[in-house]
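Undergrad: sequence and predicted structure, then a few things I'm wondering about:
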Amino acid sequence: MALLARDSAVPSALVALTVFRAPAWACLICFTSYKERTRICQIFVGTQGPQLEACQEAFSSAFADLADTEINYDERSHLRDAFTQMTHSLQEIAVAQGSFKVAFLEAAKKMQKVIMELKGAQACVPPCGFQDVARRFVCFGCYSKACNLPLDCPVQDLTVTRGQQAKFSCTVNFQLPKEEITYSWRFAGGGVRTQDQSYFRDIPRAQGYLARIRPVQPTHSGTFSCSILHDQRPVARLYFFLNESAALEAAGDGVGAMEAKPERAAGQARSSDAGQPVPARGPRGHRISQCDPSGVDILSMVLQEQLTKVSFAYLLTLFSSLK
């Protein structure tokens, strides 16, 4: 885990850390203001004098156990609300001339209980990907941090006999956001095994999580890349190196096809599925098609065979769906 970005909502809190030499105040400083804390002690003991400093020291000591607290980043608002309620309660106790030492200790215990009941952040899942569900908020410093993992996943190697089927699944082991997830596919031809983005060219309209090539031909040898995007921001990039083997070469030229399956939301009506199109292709064309999870083609395109080491030419044809 490593620091990702500091929370911009708490600049005054960072200043207060220096002024009050108070790591023990960490969570308190992140979620309350200097004015609120000062006002509480002034109500307890007056606006000035040695008792005011003693009150501040007691406040610091009471919250010492919350110094290094880390919480789920999405739970910040809940913790902020709890601290807001705490400050109101302390002011009421101060007006009633209660003991600040007792009040602070009781308040700290309640806050510890609140923190324990918050939803915890998930653990980082190696080896790659930006895992927003594992993001944490750190009280000591008032900043957020995420998993220190690369965006690019290791290359997965696949050797397939010519004429057979190759399948790539663009999935990760960590939880993805539930909405705004999209997929995009790219290809580096000529037998290149790489993660260098300069070698890749887009495969138009291939936007599903599952890709299949059938039958595999020599022109398919190379690296396929799938990017998982959340709201157009990359979450992870997966790589699949396809090594075509001619050991059991199938007879005939056949028609190659790459199918990208989009993820359908649970409960989506099957009436939205498209039917089987009739693709137009040249005599040596290799059809690339996007399918729904049941395998029904909904989009076709032609991937021509003139592939080079760094690029390939492609021609996209969109067809009306037939029921």
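TA: Nice, I can see it.
Undergrad: every contact and neighbour count from this point should use C-alpha atoms.
TA: Will do.
Undergrad: can you give me the strands in the stretch 151-300 of the chain?
TA: Ranges of strands within the stretch 151-300 of the chain are 152-161, 166-169, 181-188, 201-202, 210-214, 222-230, 233-245, 257-261, 286-291, 297-307, based on DSSP state E, counting those that start in this stretch.
Undergrad: quick check: which of those strands has the most neighbours on average?
TA: A comparison of these by mean neighbour count, using mean count of other CA atoms under 10 Å, puts strand 257-261 on top with a mean of 28.
Undergrad: and Arg80, which of the three is it?
TA: Classification of Arg80 using DSSP: H, G, I helix; E, B strand; the rest coil returns helix.
Undergrad: that one and Phe31 touch, don't they?
TA: Yes - if you go by CA atoms under 8 Å, Arg80 and Phe31 touch, sitting 5.3 Å apart.
Undergrad: for comparison:
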Amino acid sequence: MPEMLGYKINTTGKKQSQRRLETNIKGAWRELGVFCDSSPAETKGEARHRCCQQSPSEREGAERRATEALRLGEKGGEDADWKSCFQCFVDVQDSLRLCSGHILTQYNIVNVDSCFKKLDHIFNTNERVIEAGRVGGGFDQTLKEILDAEILPMVKEFDQKQNYDTVYERRLQTAADNFIAAASKLPRVSGCFPPCGFQSAGAVYNCITCKYDSCEFPLDCPVEEIEIMEKSKSKMWCHVPFDLPDDIEVIWRFAEKVKTEQMDEFREVTAGVDRLYSIHSTGLQHQGTYQCEIYSGGRSIVRLYFYITVTPQVVTGHTELQEIFDLSLLPGGQLLPAPGGSRSSNLPLLPLLLCACLSTSLLLLFLSLGALYWFSVPEHRYPDEDSDEGGDFMSE
């Protein structure tokens, strides 16, 4: 019986609660005319007369007990763990008034059980209705207004009146189609963006649970690895693909020389609203893990991690020079051609260069030998000078 009303009873370990709930609902609905099937001792006509000929006070008391029984099922917890789309927006009392005059054409008797089965089929288990209800935040109230506009006029029209099941079928199906058409035009959300973060803006309304489904991602994002050269400027941007509230607070933390996501290893370095953290001249002491945590209203929304590896500048310079030297040599120890030239254009110049170097070396050798010979020859006096002097002495 409870399942026909759109509630699924959680019976695990709670058999007595289930039986008590079913007894309350059946007893109240029997007084209202739900179970108007004839007993072995009476005809169908007598059963219909017994169920439908009640005083206003008797009917009011039965409605009150039926309402309380239904609300017990609505509360969930011990006795129920599921709700349906129709129950999200339509009041229990309105449902009772809507179905109180439902007549089975085949037997010409009032049977509210069949009415609730129609509601389940047309609204509660209808995938098109559920999908139309998947709207963004804040539009669940609009869904209620749309459904009330379709159902409440029927409640007012059918209250205390009897109508055949074919009329109910036609009118309820039209109401469901109108709800689908109107609800489908409401704004949708882009949904959830993996892999992390509490994304309330991406949640969509679930007509089965009567609440918004949150994006079930962890707060901690995967660690992003960054390699940076010493004395270079490094930047870390705390960016997420989903929309953030306006009242955010950003806290940056640092765990020196380790790659980690353990909160107790971090120390706070700055707090405010700036999602950009930069280091003007990165040193070896800056190597480690940086954490950016975004808060809103005192609640954490997301945590991002950046692991920075710093390469020393000396090692970097040596490595770059070695790479340049290796690239400059061709196989066989030959040098690369000059820019704009080809390797073949340099080959005829090599013999000329070798000849010039050899000629210069030989010239320097001969000049050196000549200089040595010149300085090694002794000084001699000439005979003419001596004869002149002797001649002058004899004339005197």
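TA: In hand now; what should we look at? Note that this is a predicted model, so its numbers are computed, not measured.
Undergrad: superposed, what's their TM-score?
TA: The TM-score (TM-score structural alignment, normalised by the length of structure 1) is 0.64; 232 aligned residues with a CA RMSD of 3.1 Å.
Undergrad: and for stretch 212-220 of structure 2, what span of structure 1 is it aligned with?
TA: Following TM-score structural alignment, the aligned partner range for stretch 212-220 of structure 2 in structure 1 is 144-152.
Undergrad: what about Arg80 and Phe31 of structure 1, which has more around it?
TA: Shown here are Arg80 of structure 1 and Phe31; by other CA atoms under 10 Å, Phe31 has more neighbours (20 against 16).
Undergrad: what's the counterpart of that one in structure 2?
TA: For Phe31 of structure 1, the residue aligned by TM-score structural alignment is Phe89.
Undergrad: how close does that match get to Met236 of structure 2?
TA: Separation of Phe89 of structure 2 from Met236 of structure 2 (CA to CA, to the nearest Å): 47 Å.
Undergrad: also Glu227 of structure 2?
TA: In this structure, Glu227 of structure 2 and Met236 of structure 2 are 12 Å apart, going by CA to CA.
Undergrad: now swap in Phe266 of structure 2 and tell me
TA: For Phe266 of structure 2, the distance to Met236 of structure 2 (CA to CA) stands at 17 Å.
Undergrad: mean shift of the strand or helix carrying Asp113 of structure 2 relative to structure 1?
TA: For Asp113 of structure 2, the enclosing helix or strand under DSSP states H and E is helix 112-119. Following the fit onto structure 1, the mean deviation recorded for helix 112-119 of structure 2 is 2.8 Å by mean CA distance after the TM-score superposition for structure 1.
Undergrad: after that helix, which helix or strand is next?
TA: Downstream of helix 112-119 of structure 2 (by DSSP H and E), the next one is helix 127-132.
Undergrad: who are the packing partners of that following helix?
TA: With contacts defined as 3 or more CA pairs under 8 Å, 6 or more residues apart in numbering; DSSP states H and E, the packing partners of helix 127-132 of structure 2 are helix 165-183.
Undergrad: return the angle between stretch directions for the helix it packs on and helix 112-119.
TA: 30 degrees (axes from the mean of the first three to the mean of the last three CA atoms, to 10 degrees).
Undergrad: show me what helix 165-183 of structure 2 is in contact with.
TA: Residues from elsewhere that reach helix 165-183 of structure 2 (CA atoms under 8 Å, 6 or more residues apart in numbering): 102-105, 115, 118-119, 122-123, 128-129, 132-133, 143, 146-147, 150-151.
Undergrad: if you count neighbours, what's buried in the helix or strand following that helix?
TA: For helix 165-183 of structure 2, the following helix or strand on the C-terminal side (DSSP H and E) is strand 204-206. Neighbour counts over strand 204-206 of structure 2 (16 or more other CA atoms under 10 Å) mark Val204, Tyr205, Asn206 as buried.
Undergrad: now stretch 133-149 of structure 1
TA: 133-149.
Undergrad: can you tell me the distance between the two ends of that stretch?
TA: End to end - CA to CA - stretch 133-149 of structure 1 spans 14 Å.
Undergrad: distance from it to the middle of the chain?
TA: Offset of stretch 133-149 of structure 1 from its chain centre (CA atoms, centre = their mean, to the nearest Å): 13 Å.
Undergrad: now do stretch 65-84 of structure 1
TA: Centre-to-centre, stretch 65-84 of structure 1 and its host chain are 21 Å apart (CA atoms, centre = their mean).
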